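**Student:** Sequence and predicted structure, then a few things I'm wondering about:
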Amino acid sequence: MSYTGPGFDPPPSRRPRRAPLTVVVAALVPGALLGWFVYAAVGDHGGGHGDGAATLRAAPSATAPSPGRDAAGAAPSPGYPTDSASASVPVDGKGPGASSAPAATGPLKGKVVVIDPGHNPGNFRHTVQINRQVDIGTHRKECDTTGTSTNSGYTEAQFTLDVARRLRTLLQRQGATVKLTQDGDRPWGPCVDERARIGNTAHADAAISIHADGSAAGNRGFHVILPASVHAGAADTRPITAASRALGERVVGRFVRATGMAPANYVGDGTGLVTRGDLGGLNLSTVPKVFVECGNMRDSKDAALLTSGTWRQKAAQGISEGIAGFLGG
């Protein structure tokens, strides 16, 4: 590519200085010829020296972005597609963290979807904050956790944020208004109670939390977690359990079709559905909500899929189709 920088600047253009000629007697041909020779000699020599009329340099062109950085010179967001497969998949026309306006028309026009990317890439730097106990209705538990990772170090928080951004784009193209609980725009969290509150405050028609599991090697596949019927303290999921199950069932079916991944072989009895009453993000929700555990990061075969940008796009597609089916899109 073209690069302008140290050692690559274009050579300076040179503008000759022309000393003024004094014509004493215009009629004397020898004098005129002598003046001409003096003029030529000064013009050829004067480019490199001057009395304040400095040699003009060509204006440098705009510096091209360094490899691995965007046009503003910023490094890519952690976990955003960097492999060649994902680079060819359009995710969001404005960049990793950008949120485009919802489409003017589409089957999901007027619908609000809240996407909750599980954990946060910066949680491990804020252990005091994320270990703080919060009330989830049935009991108190940690504000958040760091999540799991593949054996090679690709974190769950990176994975969830990437899939969430892809999912946002797909839903917005269908006209939905989409809100993320975090978009790599905060150093840690939010806590699980705030994650639920964001969906409630938005009056979401559907909310979905993106995760990946950290089970034992050999345990493969995805599963969708549904809220149990909980009525304790600040939690009351009774009004949303039926709608959440309908959402979860549609996500399971579309996820299998889009990704080719089978439901988990270690939970859910092959149905891809698991019901839990110990998750604050579900217990405190007042809108239809499910968790999607997209695969097991600790199994090498699942990990090979989860670390593929092409597969993550398929995962986002399957989830978006499930949500659209639930919302009647």
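**Tutor:** Cool, the structure landed.
**Student:** can we go C-alpha only for contacts and neighbour counts from here?
**Tutor:** Fine.
**Student:** Strands of the stretch 101-250 of the chain, residue ranges please.
**Tutor:** For the stretch 101-250 of the chain, the strands defined by DSSP state E, counting those that start in this stretch cover 112-117, 133-135, 140-142, 177-180, 206-213, 223-227, 231-232, 235-236.
**Student:** So for the host helix or strand of Q313, what gets flagged as buried?
**Tutor:** Secondary-structure assignment from DSSP states H and E places Q313 in helix 309-327. For helix 309-327, the neighbour count (16 or more other C-alpha atoms under 10 Å) marks 309-324, 326-327 as buried.
**Student:** just checking, what packs against it?
**Tutor:** Counting contacts by 3 or more C-alpha pairs under 8 Å, 6 or more residues apart in numbering; DSSP states H and E, helix 309-327 is packed against helix 84-87, helix 156-173, helix 241-259, helix 300-306.
**Student:** what does that helix rub up against?
**Tutor:** 81-83, 85-87, 89, 108, 111, 162-164, 166-167, 170-171, 205-206, 246-248, 250-259, 294, 305-306 (C-alpha atoms under 8 Å, 6 or more residues apart in numbering).
**Student:** What's the ChimeraX line that selects buried ones from those?
**Tutor:** In ChimeraX syntax, the buried subset of these is picked out as below (16+ other C-alpha under 10 Å):
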select :81,86,108,111,162,163,164,166,167,170,171,205,206,246,247,248,250,251,252,253,254,255,256,257,258,259,294,305,306
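**Student:** Presented hereafter is structure B, for comparison with structure A:
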Amino acid sequence: MSYLGPEFDQPRPGGPRRPRRGPLTVALAALVPGALLGWVVYETVGSSDGGGSDQAAVRSATASPTTSAPLLPSYPGEDDKQSGASAGPSARTGSSAPAASGSGSGSLKGKVVVIDPGHNPGNFQHASEINRKVDIGTNRKECDTTGTSTNAGYTEARFTLDVAHRLRTLLEQQGATVKLTHDDGSPSWGPCVDERARIGNAAHADAAVSIHADGAAPGDRGFHVILPGPVHAGAADTRPIVPASKDLGERIAGNFVRVTGEPPSNYLGGGTGLVTREDLGGLNLSTVPKVFIECGNMRDSKDAASLTSGTWRQKAAEGISAGIVSFLRGS
């Protein structure tokens, strides 16, 4: 957010052929039933996971340590996109607040998480709409902005949606009900920052996280988590959510650096990876624990290399998820 306003072959059964040697015929014939039985068992077990031992290993490596989660779907990124592959789960269209979803089981059953992907890929075509001023409590600011991009043109809006999809999958595997403020072109622009806050409020979210990437000067590196300051003005009153939001933000920051290896910002937050602000409508108008995370600086070549990597974006989602899970469990 660079504005002042708002990604084998299955072994085949079988064994050595039975040689035609008269003296051994009877002995070998006695072994055939056992071999056939072993083959049947092999085929049954092998076909049950649809891919043999290699897929089982992948399934073990990607499952949550606390749940028997299914194999994670692979969301192709901008650098690992396959022809004809979807960029994420099927879009939930029809309103600016896509329907919530959840697996209904797991350690986060009953918990609601709202994910707010910063900006919208369609904002570029709706300048007049996103420039409209909205009330953020302390003053009036733009409805939204286009966000930033890497020097090669990979936009913040595409980045945030990709990470949001990955994060949604991880949280749903834990049993949480997850709601996105917008998804895959619905709506075609926005929502405005005040509406993004209201979506979290209306969902009675246990935690809300707005995902961004920064557009600072080259050489400025690292992530930072933005916490709401104590605002009490107009329609804004963050005082009830400040302590919980700080707890949420600290847990996300700690897990983000641990999982991704991305350093805390060297230009904001004094090396803590935490920044408090009172000028963001998405925080000012929230009545539920909420933070922003700037995952890195898109204008720095080292950070851009990470942000444009599908592998790294998966780690980013895992780090954010770990922080949210820790917060919701209170552990």
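**Tutor:** Okay, I see it. All figures in this text were calculated on a predicted structure; none of them were measured in a lab.
**Student:** about what we covered before: can you put the strands of the stretch 101-250 of structure 1 in TSV and add distance to R197 of structure 1?
**Tutor:** Output for those, formatted as TSV (distance: least, C-alpha to C-alpha, whole Å):
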stretch	distance to R197 of structure 1
strand 112-117	11
strand 133-135	12
strand 140-142	16
strand 177-180	12
strand 206-213	11
strand 223-227	15
strand 231-232	17
strand 235-236	12
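**Student:** how far does stretch 112-122 of structure 1 stretch from start to finish?
**Tutor:** 27 Å (C-alpha to C-alpha, to the nearest Å).
**Student:** Check which residues of it are buried.
**Tutor:** Neighbour-count burial for stretch 112-122 of structure 1, counted by 16+ other C-alpha under 10 Å, picks out 112-122.
**Student:** what's the neighbour count on K302 of structure 2?
**Tutor:** Using other C-alpha atoms under 10 Å, the number of residues around K302 of structure 2 comes to 16.
**Student:** quick one, what contacts the equivalent of it over in structure 1?
**Tutor:** Alignment note (TM-score structural alignment): K302 of structure 2 maps to K301 of structure 1. Neighbour list for K301 of structure 1: R220 [criterion: C-alpha under 8 Å, 6+ apart].
**Student:** one more time with 7 Å, if that's ok
**Tutor:** Going by C-alpha atoms under 7 Å, 6 or more residues apart in numbering, K301 of structure 1 touches no other residue.
**Student:** now swap in L170 of structure 2 and tell me
**Tutor:** Counting by C-alpha under 7 Å, 6+ apart, L170 of structure 2 touches S321.
**Student:** Name the residues of stretch 41-56 of structure 2 that are buried.
**Tutor:** Result for stretch 41-56 of structure 2 [16+ other C-alpha under 10 Å]: buried residues 42, 46, 52.
**Student:** need those in TSV with secondary structure and distance to L24 of structure 2, can you?
**Tutor:** Shown next, in TSV, are the buried residues of stretch 41-56 of structure 2 (DSSP: H, G, I helix; E, B strand; the rest coil; distance: C-alpha to C-alpha, whole Å):
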residue	secondary structure	distance to L24 of structure 2
Y42	helix	26
G46	helix	32
G52	helix	34
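**Student:** Looking at those, which is nearest I226 of structure 2?
**Tutor:** Nearest to I226 of structure 2 among these, counting by C-alpha to C-alpha, is G52 at 44.9 Å.
**Student:** any idea what that closest one aligns with in structure 1?
**Tutor:** Under the alignment (TM-score structural alignment), G52 of structure 2 pairs with nothing in structure 1.
**Student:** now G52 of structure 2: how far from S60 of structure 2?
**Tutor:** Taking C-alpha to C-alpha, one finds G52 of structure 2 at 13 Å from S60 of structure 2.
**Student:** May I see the buried residues of stretch 41-56 of structure 2 arranged in JSON lines, with distance to N284 of structure 2 as well?
**Tutor:** Below are the buried residues of stretch 41-56 of structure 2 laid out as JSON lines (distance: C-alpha to C-alpha, whole Å):
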{"residue": "Y42", "distance to N284 of structure 2": "60"}
{"residue": "G46", "distance to N284 of structure 2": "54"}
{"residue": "G52", "distance to N284 of structure 2": "52"}
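**Student:** can you tell me how far G102 of structure 2 sits from G330 of structure 2?
**Tutor:** Noted for G102 of structure 2: a distance of 20 Å to G330 of structure 2, by C-alpha to C-alpha.
**Student:** So for those two, which residue has more residues nearby?
**Tutor:** More neighbours surround G102 than the other of G102 of structure 2 and G330, with 23 against 9 (other C-alpha under 10 Å).
**Student:** Chain neighbours aside, what residue packs nearest to that one?
**Tutor:** What sits nearest to G102 of structure 2 in space, not counting adjacent residues and going by C-alpha to C-alpha, 6 or more residues apart in numbering, is T177, at 4.1 Å.
**Student:** is it true that the one you found touches L108?
**Tutor:** No. If you go by C-alpha atoms under 7 Å, T177 of structure 2 and L108 don't touch, sitting 8.3 Å apart.
**Student:** so what sits against both of the two?
**Tutor:** Counting by C-alpha under 7 Å, 6+ apart, nothing touches both T177 of structure 2 and L108.
**Student:** mind putting the helices and strands packed on helix 309-327 of structure 1 in TSV, distance to G233 of structure 1 included?
**Tutor:** What follows is these, written out as TSV (distance: least, C-alpha to C-alpha, whole Å):
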stretch	distance to G233 of structure 1
helix 84-87	44
helix 156-173	30
helix 241-259	17
helix 300-306	37
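**Student:** So for N265 of structure 1, which of the ones you listed sits nearest?
**Tutor:** The nearest among those, by C-alpha to C-alpha, is helix 300-306 at 12.1 Å.
**Student:** for the most centrally placed residue in structure 2, what are its contacts?
**Tutor:** Central residue of structure 2 (C-alpha atoms, centre = their mean): L167, 2.2 Å from the mean position. For L167 of structure 2, the contacting residues are 317-318, 321, by C-alpha under 7 Å, 6+ apart.
**Student:** what does R168 of structure 1 give?
**Tutor:** V178.
**Student:** Translate it into the numbering of structure 2.
**Tutor:** Here R168 of structure 1 is matched to R168 in structure 2, going by TM-score structural alignment.
**Student:** now that match: how far from V178 of structure 2?
**Tutor:** In terms of C-alpha to C-alpha, R168 of structure 2 sits 6 Å off from V178 of structure 2.
**Student:** swap in A202 of structure 2?
**Tutor:** Here the distance between A202 of structure 2 and V178 of structure 2 works out to 13 Å (C-alpha to C-alpha).
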